[in-house]
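K.L.:
this one's structure only:
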């Protein structure tokens, strides 16, 4: 261990300050196979000669070793904090945070020490080198500790989504070869043991929430141990071996998988994305570049509320903090939100307490904040309303001037407007100390970006996939273009291809900046290459040769022989390197005349004109024309849950006499409101470039879309095929 520590100290001396040599910041890939499928696969990659991702500027490493170095550098700082036990909601929407002295905390040294204790316990409980530990529960310090413990013993952490069914849990535990499952409450425990007879590889279940001692005996006589989290820590102390742990860590390589992110497909079983250690080293090195702005948020206060089982949450809350403490000596404290904060709309209370310096939100979260703030603003009258309108006008003017190509200058009286009004809005949200705002995982509208921008919160949109270990492009601090997904930072490659007659990649020409309508010849599939690309989709040999062959073919169709990861997203890149997404190839609607119609721009245009709508989904593939399903803003709709029948926010203003969705469905005022928005989109040539793109009819869905009801993935992406099948009886009469 001493030798490893010394190596880490040498590594830590490298600072990412050198400017890349032109033409040498990208690696040269030899044609071949650039993925693996087996759990023990060690990923290999070429290094760039220079730049932020060269071997000298971003040396490969493994996360357990980085956590060790972080503990040495910032060991006394608080790393993890949570309220335990979680207090109940006092009344709807009200759940103030506990005083800081009542939070349960781990310092960075305690974080490292407890991860070691867990790793020793996991080895004793049967987690093999290249095995795995599944983690099932809402974000918590125990989630982070278990993930680090799994990595430390040479295995992988595997997150289970809170919305997974017992059958999905069974598949992921079995497919990932999990010997240990760490779970939170009774619900997660019950879902895990529902198919315990089939989970013959599962040796132990560790519970961090309410725990009732029990022993699970299978029919074949085998036993699955059940223990509390504290018992597992003590088991590692008493039964674990430092020597065995040292051997596991010495066998660890940066190209080994550290975690598995299960993608949530609309059909078939989810694919197991293998994230290797070096992929996240590359993400950390990119995050340290000045023009990303991420370093401005460190030392950091981070609120953890997005699922850690998704790449966005795990990267921001779990992995970035370790990398920053290790490489820069910059500590962070991750504060864990309450499990009900999104459902009960009490996240604001946590934000107001934490005052985060970095805030990551999926578009749905920002949209919900916007809707609530607009509803409050609608109640203000008189002089206060005039002052607020004037101040936001100044804020919007400044926000637009900060966009790429703008002057960057403040309008007259902006400083006064900010002091009197805009700063108070940021303060009320608990985001007054936030240095960087990030949005990702799904499209976000320009309207939402400008809404927060006028308040002094410039959101940077990022784009990537689980398969690219998170971000691949982002709107840089000095080149932020609303409506785009930004540029590839130095060291990551992004190109747009069309497929040639022999299956070869043909790069499409870049478009001129600022085009309203981009020719088809400038559009293609967005593809990535670099150190951040996954090891591959994992196959489990126990599942048979056919399964291994199937996963191998899925890998080959995703990562080509030149190392390019094919995203499936359609878009274009302008001559400034700015990328915009115009659709997803699997989502394209094929019009009656063979037109390729991207639904997202049309849907966003309708929502912009009708802010009382929650979701718009265009339907028209293999149909004579297009129709739209729309959902309305309603109480309790969080993305995870569909909410109830009562309208909420600005939806109550469309027709004040109508208070429910069921009444809105029959209301002519509501029908005109929606039709006007559709007409506006249909008549905008920048949105509907021909008649084939126009929407002819619509239907109001009697409830909102949600994860629970199946229309959304866990990262709140729309499952179009599921939604279309679910609402078939609404759709078919419209054609």
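P.N.:
The structure has been received and is ready for your questions. This one's a predicted model, so the numbers in the text were calculated from it and none came from an experiment.

K.L.:
CA atoms for contacts and neighbours, from now on please.
P.N.:
Will do.

K.L.:
and the longest helix out of those in the chain, what other elements does it pack with?
P.N.:
Looking across the chain with DSSP state H, the single longest helix is helix 382-401. Secondary-structure packing of helix 382-401 (3 or more Cα pairs under 8 Å, 6 or more residues apart in numbering; DSSP states H and E): helix 414-417, helix 446-454.

K.L.:
deepest-packed of those helices, please.
P.N.:
helix 446-454 (a mean of 20; mean count of other Cα atoms under 10 Å).

K.L.:
show me what contacts the closest residue to residue 388 other than its chain neighbours?
P.N.:
Nearest residue to residue 388, sequence neighbours excluded (Cα to Cα, 6 or more residues apart in numbering): residue 421, at 6.4 Å. Counting by Cα atoms under 8 Å, 6 or more residues apart in numbering, residue 421 touches 387-388, 391.

K.L.:
repeat for residue 730
P.N.:
699, 701.

K.L.:
confirm that it sits in a strand.
P.N.:
No: with DSSP: H, G, I helix; E, B strand; the rest coil as the criterion, residue 730 is helix rather than part of a strand.

K.L.:
look up how far residue 671 lies from it.
P.N.:
From residue 730 over to residue 671 the distance is 16 Å, taken as Cα to Cα, to the nearest Å.

K.L.:
what helices and strands are in contact with the top strand by length along the chain?
P.N.:
Counting by DSSP state E, the longest strand found in the chain is strand 565-573. Packing partners of strand 565-573 (3+ Cα pairs under 8 Å, 6+ apart): strand 493-499, strand 524-529, helix 545-558, strand 579-584.

K.L.:
please compare the first structure with the one that follows:
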């Protein structure tokens, strides 16, 4: 087992880590990204500029650490030329792309603080975040993000400049309103920075040297279910701690290649950046979720992080393909999935990593199961790994609990998914599963992080990873940060005898039936997702009601494939969701899950909805978390209908 990493004497900031990384491995590949290439980019051997992968996939380019350092310094100096000073806020409103990373690194090396804005955030909330943070410059991805600022320029008197990643037509003073911020391209900002560096070549390194570990580094606005979002203040030491922890754990090496698609505006995405800079492996960056399957085949990463919904969709697509083939191939997949789960469960003995068969001479997996596993690997699991590119060593999952059956399947197929736990307020990382793979738990607390369970079951944590408060909201800060430094997470959980953290639900989401029984909806929803390969999202309802019900959405590609196999004539997804055939299909899985629940936990009624939850209706966050209150508002009529019979009988 790994020795705990030392977090003492860590660098002051991630900017310090970055400059050290540039000096240590200047010629190594740092970032890989789809065309068009940035000026001066060099090509990795796997995907040289001008070459396309089979099937017409996009061309990819790369930056070395040295060139990344040059561009970062130019961006940092360019910000200084715009008047940005230490701890000034600089916003980034863009999807996950290499320019996001370069901008963030530039902000850090200018001693300023990044304000993150999801590109899907509407104009009104974007303006609120920029105004509340006091952001003076904004990096905007394209014309759409710029338009949000132009529309609300009167509310943003402190915003003096907008730097666009993509060319934007119509950015003269007259066309942007005449009284708005200066608009310039990223290329122009870098030119201005290069000019400043010619006069003051040490400007950036001198600025980084003056950063204090308690200085503000990042403002991330949490997407609340009601009211305005709160700005979480994360100091430089939060990210330095995460970087040092990743370095010390020894799970990653410079030989790895990670594929990054998660939103960089989210703490999870930023946390991954900390690990990558500290360890020094290349990061392939493309936030377009629709490109995920093609990118995995082309890039062949060794590690990847994702939210549970991604792993659920991959599993559902594998199961759907097996059903489509039918006959012997379908039976083989069902058998192999069962073997994978049994094998993973058998390997989960203290001291065993998933997939190990022997430990100190003691058999962890029965011989007969090992033989079946070898056969299943040749027939099925090798193909599963090819979906991830064929070189994958493992994945990390966060943001929400992963259904145990999904985790067990991938682990048994040779792709351990290490679950972690954390919140924006804990700079994402707080606990992590490491070599001792365990399904259904979120690992042990990271070295340096204290975790305890309050009398009411709430998870409390303390450590250098914890936020310094909510921006401009001292009363909200006092509600969650007590005088002793303990952060009250709002999550329910328990610590196992050997120190693993298990998440059981959210305090605010805990259901109390009218009969006085408490129900944790997360547990039921997770079981249904693991049992039913058609499910996309589930929300269990039942607070102050006689019984529990569920709103269920189905994965459209999986459902449509199933319908074609059975010759169902309704061509629409919504029509299928309302059909008796689909209701009977889902009912079988609901009944299966109910057999493992207490009577008061069982789903008495359910509704299959005609559409999935989405951001447009405010029902999911950009990181794919379901907003329960909004879901219940959107589908209030459907919920009432499930209880109407009980009220009238």
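P.N.:
The structure has been received and is ready for your questions. No experiment lies behind these values; they were computed from the predicted model shown.

K.L.:
give me the TM-score for this pair.
P.N.:
The TM-score (TM-score structural alignment, normalised by the length of the second structure) is 0.88; 611 aligned residues with a Cα RMSD of 2.7 Å.

K.L.:
could the helices and strands packed on helix 382-401 of the first structure be laid out in CSV, adding distance to residue 53 of the first structure?
P.N.:
Formatted as CSV, these follow (distance: least, Cα to Cα, whole Å):
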stretch, distance to residue 53 of the first structure
helix 414-417, 40
helix 446-454, 31
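
K.L.:
tell me which of these sits nearest to residue 475 of the first structure.
P.N.:
With Cα to Cα as the criterion, residue 475 of the first structure lies closest to helix 446-454 of those, at 12.0 Å.

K.L.:
mean deviation (superposed) between that closest one and the second structure, please.
P.N.:
Superposed on the second structure, helix 446-454 of the first structure shows a mean distance to its aligned partners of 1.7 Å (mean Cα distance after the TM-score superposition for the first structure).

K.L.:
can you name the next helix or strand after that helix?
P.N.:
For helix 446-454 of the first structure, the following helix or strand on the C-terminal side (DSSP states H and E) is strand 459-465.

K.L.:
who touches the longest strand of the first structure?
P.N.:
By Cα under 8 Å, 6+ apart, strand 565-573 of the first structure touches 465, 496, 510-511, 522-529, 533, 557-560, 579-586.

K.L.:
go on, stretch 161-172 of the first structure?
P.N.:
Residues from elsewhere that reach stretch 161-172 of the first structure, judged by Cα under 8 Å, 6+ apart: 136-138, 160, 188, 191-192, 194-195, 198-199, 307, 309, 707-708, 714.

K.L.:
same deal with stretch 167-179 of the second structure?
P.N.:
The contact list for stretch 167-179 of the second structure (Cα under 8 Å, 6+ apart) reads 142-143, 150, 153, 180, 182-183, 185.

K.L.:
so which two of those are the farthest from each other?
P.N.:
Across the contacts of stretch 167-179 of the second structure (Cα to Cα), the longest gap, 18.6 Å, separates 153 and 185.

K.L.:
SS state for the aligned residue in the first structure for residue 269 of the second structure?
P.N.:
Counting by TM-score structural alignment, residue 269 of the second structure lines up with residue 313 in the first structure. On the three-state scheme (three-state DSSP), residue 313 of the first structure is labelled helix.

K.L.:
residue 313 of the first structure and residue 407 of the first structure, how far apart?
P.N.:
With distances taken as Cα to Cα, residue 313 of the first structure is found 35 Å from residue 407 of the first structure.

K.L.:
more neighbours, those two?
P.N.:
Counted by other Cα atoms under 10 Å, residue 313 of the first structure and residue 407 do not tie: residue 313 has more neighbours, with 20 against 11.

K.L.:
is it true that that one touches residue 304?
P.N.:
Yes: between residue 313 of the first structure and residue 304 a contact is recorded at 7.4 Å, counting by Cα atoms under 8 Å.

K.L.:
just to revisit the earlier point, quick one: classify the residue nearest to residue 388 of the first structure as helix, strand or coil.
P.N.:
Under three-state DSSP, residue 421 of the first structure comes out as helix.

K.L.:
then residue 698 of the first structure?
P.N.:
What three-state DSSP gives for residue 698 of the first structure is strand.

K.L.:
which ones are touching it?
P.N.:
By Cα under 8 Å, 6+ apart, residue 698 of the first structure lies in contact with 627-630, 734.
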